[in-house]
Every structure is written in structure tokens, then in C-alpha cells.
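Chemist: 3D model of this:
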Amino acid sequence: MIDRVITSGTFSLDGGTWDVDNNVWLVGDAREVVIVDAAHTAGPIAERVGGRSVKAIVCTHAHNDHINAARELAELTGAPIRLHPADQVLWEQVYGPEVTYEPLADGEKLMVGGIALQILHTPGHAPGAVCVHAPDLGAVFSGDTLFKGGPGATGRSFSSFDTIIASIRERLLTLPSETVVHTGHGESTSIGAEAPHLEEWIARGH
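Modeler: Next up, the predicted model:
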């Protein structure tokens, strides 16, 4: 139902470049999947998809390391790219205006393999950042909004610490405590493991 592919490459923003490993999540069943974040290299992701149909390529946000395989994967699979339009400025840094996507909306529900995926707009790390909640699976795919040990980075352009804290408090920490958090980088965690530390993050962030 949930599968992970780890791909490696670089993240570039504000004139800096960093080596990163990204988690690419496949959610679905034996017939169809949704890909959460098309990072770095299309080949290994397409290989893991196998013969299944891809219903959508959902981008949790438009930093280059989360979308740089999206166009190629869309061409390989015929699946639409989905992104919250508030990240248009970041999208255009990678693809310009000529590569298009279908807008994601807060509260939208996607169905794949009988599983409901609900889109939660969680700005802060990026203006159009979203998390993908799969209540049937007791999981949320958090992109770079929430990690094991704290919120995503907010020190670069188009990000805001106060906004990401509000998003986590209002949209994520209200989920059941046993909800597994599948992150954009690194290890998974749970809402229950992260919730007690909110005030520490706020103190540290300010």
C-alpha cells in the first residue's frame, strides 16, 4: 500500500546547492498508485511503479529536489502533475511557464486503489506546500513541512517560520497521535512523537 524509493541529487535555491537524499512515496495497490514527490531521477521511480497505472504525480512543494523528475515521469506514465498554485514562482525556477500542472486545492480528495488521500495546504517551508493525509492508512506524507525532530527549514526565500509552525499546529498536530508521518527526507516519525515538542521548536526558532 505504501512504498518508498530513495533518490539522490541536489537542492538549489538562493544561489546555494546542497547534496540531498529524497524520499519518493508510492501509495496505492497492485493496479494503481499515486506518486508523492518526483525527486531527482525518473528511472528508479518508474521501475518501482512497474506495470501499475499512475493516477497522479503529487508535488508536496516545488523546490527543485521534489519536482525535477516530474516532467519525465509524467511523460513516461501519462499521469498529471499536481501542485498547489501558490508555488508557481518556485515551479518556474525549474521548468519555466511552458511545463504545466493541474492545480491542487486544500481539502481536495484523491482516490487511488480504494484509498482516500486528502490534500492539506501547509504553507511555511514553501507557499504552496501541502501534506497528503491518508486516514485509511493512518499516515500523512509531510514533504518538508514536518520531520522527525522538528519543522522543515524556513531560512530561504518564500518561507516563513511563523507560517510553518501555524500549519503544523493547526493541520498536522490535530491528526490522531498514532498517525505515521512519512517525510520528504530521512526517517518517518509519528504525530504523537512530534506533538510534545512544539513549544521547544518555537523557542528554538525565535
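Chemist: only C-alpha atoms from now on, for both contacts and neighbour counts.
Modeler: OK.
Chemist: residues contacting the residue nearest to S142 when sequence neighbours are not counted?
Modeler: Closest residue to S142 apart from its sequence neighbours, by C-alpha to C-alpha, 6 or more residues apart in numbering: C131 at 4.6 Å. Residues near C131 by C-alpha atoms under 8 Å, 6 or more residues apart in numbering: 60, 119-122, 140-143, 145.
Chemist: one more to line up against the first:
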Amino acid sequence: MAYTGEVTVGGTPDVHELGDLIITKVAVGPMDNNAYVLRCRATDAQLLIDAANDPGTLLEVIGDDGLTAVATTHRHPDHWQALGEVAAATGARTYAGRLDADGIPVPTDVLVEDGDTIAFGQIRLTARHLVGHTPGSIVLVYDDPHGHPHAFTGDCLFPGGVGNTHNDAAAFTSLLEGVVTRLFDVLPDETWVYPGHGKDTSLGAERPHLEEWRERGW
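Modeler: Next up is the predicted model:
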């Protein structure tokens, strides 16, 4: 079946197969978080984006080939509840944005800055630092050499808008400008967006609404 990105807690993960990379999306509770297991086809090395919850579910998706790394998109607790158990079970190196790492109780092995590369097997992800939802949120971008980019946006970008900035006008402006300059201005419309909750989208689907978001202030 074709990948849809529509997953539910307790349901079947969805698998997006690319030329060099396999992306498995799974929903975990209790806040319907998305977690993504990325697998390098050439080496079988794997990286997990957001060990959000349900460590048993995540370890089942990871399987017997183990885990090279876990990247946490930001410091909010619903995105790292399973991090300690998954890291302990797999020995994976942990990555998080430098400015959010002190809010994550599991030690961060690698502090990530804007433009840094996270590598596993033959796959490279580029980190983009966005300020507003949290001080140190990171978006991870995979530039598929055989197709369009893929962006794992955590809680910074969703279908219909940017992440929650709790009615803080300065935080909203910072997040929106970061999303525009570091994603929309440099990546094509075909860029697939994998958010921290809910359905996937694309930059092309969201681009026409940027001014609407700016005007409404959220």
C-alpha cells in the first residue's frame, strides 16, 4: 500500500520507502505523538526521531538491528518519555538542540547547532534551529539525492500553521520567521513534512497560507 502518514496509537505503523532510506512512522500515547524510525538501506543503520512514549512499541519497530542514534526535536516532555529506556536498551547516541538539552533529563551525547549534520550509515540529516516553540527546537532535513527533501519538523510546523507559542507575540514572530527563512525560502514545494503530531503535509500545501498565519498571529 502507498504511504499515507496516517497513524493511530496502538495501530499499525506506516512505512515510506525512498531510494536510500526507509521511514517508519508510528503514533504513541498518551498525547498522540509521532515517532520516526529511519533506516539506511545500504547499511541497516537506524536513527529514531523523538522517543516520545511507549518504549516497547518503539523497540519493536526498531527491531533486532539496533539503533545508532536518537534525535529529540525539543525539550517538551511528551517528546522524550521513552528516551531513557530506548537509549539504555540500544546504546544509541543521543542528540538534541544545544539550547534545549538542559530541559531533557536523559544526558545528551551530542549538542546540535543550526547547520550541523547527524549521520547514520550513509544517510545525512541537516539540523535547522528554530526558536519560538522552545529555545532550542531542531528540524531535521533529509535531502534525498533521488527526489525531493524530507523535513522532520517536531512541533515547529504542522498542517495549518506553526507550533504553539502560547500567545507570546515575540515567540510567534521568531518561529514563523525561522520557518520561512530556514525551510520555505530554501526548500522546494515538494518537500515532505513529517510533524511531531498528526498528519503529514508538504511545504507546497502550506506555502499559500504563510501570510494568513502572520496576520492571525498563531
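Chemist: follow-up on the earlier one: for ChimeraX, what selects the buried ones among the contacts of C131 of the first structure?
Modeler: Per 16 or more other C-alpha atoms under 10 Å, the buried members of the contacts of C131 of the first structure correspond to this ChimeraX selection:
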select :60,119,120,121,122,140,141,142,143,145
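Chemist: which among the contacts of C131 of the first structure gets closest to T163 of the first structure?
Modeler: For the contacts of C131 of the first structure, the minimum distance to T163 of the first structure (C-alpha to C-alpha) is 8.4 Å, reached by T122.
Chemist: got the contact list for that closest one?
Modeler: 128-131, 145, 164, 167-168, 171 are the contacts of T122 of the first structure under C-alpha under 8 Å, 6+ apart.
Chemist: what is the equivalent residue in the second structure for it?
Modeler: Matched by TM-score structural alignment, T122 of the first structure corresponds to L130 in the second structure.
Chemist: separation between its match and A69 of the second structure?
Modeler: Separation of L130 of the second structure from A69 of the second structure (C-alpha to C-alpha, to the nearest Å) stands at 21 Å.
Chemist: repeat that for D168 of the second structure.
Modeler: Counting by C-alpha to C-alpha, the gap from D168 of the second structure to A69 of the second structure is 33 Å.
Chemist: swap in G103 of the second structure?
Modeler: For G103 of the second structure, the distance to A69 of the second structure - C-alpha to C-alpha - is 19 Å.
Chemist: aligned partner of E60 of the second structure in the first structure?
Modeler: Using TM-score structural alignment, the equivalent of E60 of the second structure in the first structure is E47.
Chemist: redo the contacts of T122 of the first structure as JSON lines? Include distance to I81 of the first structure and secondary structure.
Modeler: Output for the contacts of T122 of the first structure, formatted as JSON lines (distance: C-alpha to C-alpha, whole Å; DSSP: H, G, I helix; E, B strand; the rest coil):
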{"residue": "G128", "distance to I81 of the first structure": "14", "secondary structure": "coil"}
{"residue": "A129", "distance to I81 of the first structure": "15", "secondary structure": "coil"}
{"residue": "V130", "distance to I81 of the first structure": "14", "secondary structure": "strand"}
{"residue": "C131", "distance to I81 of the first structure": "15", "secondary structure": "strand"}
{"residue": "T145", "distance to I81 of the first structure": "20", "secondary structure": "coil"}
{"residue": "I164", "distance to I81 of the first structure": "24", "secondary structure": "helix"}
{"residue": "S167", "distance to I81 of the first structure": "24", "secondary structure": "helix"}
{"residue": "I168", "distance to I81 of the first structure": "25", "secondary structure": "helix"}
{"residue": "R171", "distance to I81 of the first structure": "23", "secondary structure": "helix"}
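Chemist: before we move on, the earlier item: higher neighbour count, G103 and A69 of the second structure?
Modeler: Between G103 of the second structure and A69, counted using other C-alpha atoms under 10 Å, A69 has the larger neighbour count: 23 against 13.
Chemist: so what's that one up against?
Modeler: Going by C-alpha under 8 Å, 6+ apart, A69 of the second structure touches 46-48, 92-95, 120.
Chemist: closest to the centroid, which residue in the second structure?
Modeler: For the second structure, F152 is the residue whose C-alpha lies nearest the centre (C-alpha atoms, centre = their mean; 3.4 Å).
Chemist: buried sites along stretch 78-85 of the first structure?
Modeler: For stretch 78-85 of the first structure, the buried set under the neighbour-count rule, 16+ other C-alpha under 10 Å, comprises 79-85.
Chemist: which member of the residues you listed is positioned nearest A153 of the first structure?
Modeler: Nearest to A153 of the first structure, judged by C-alpha to C-alpha, of the buried residues of stretch 78-85 of the first structure is H84 at 18.9 Å.
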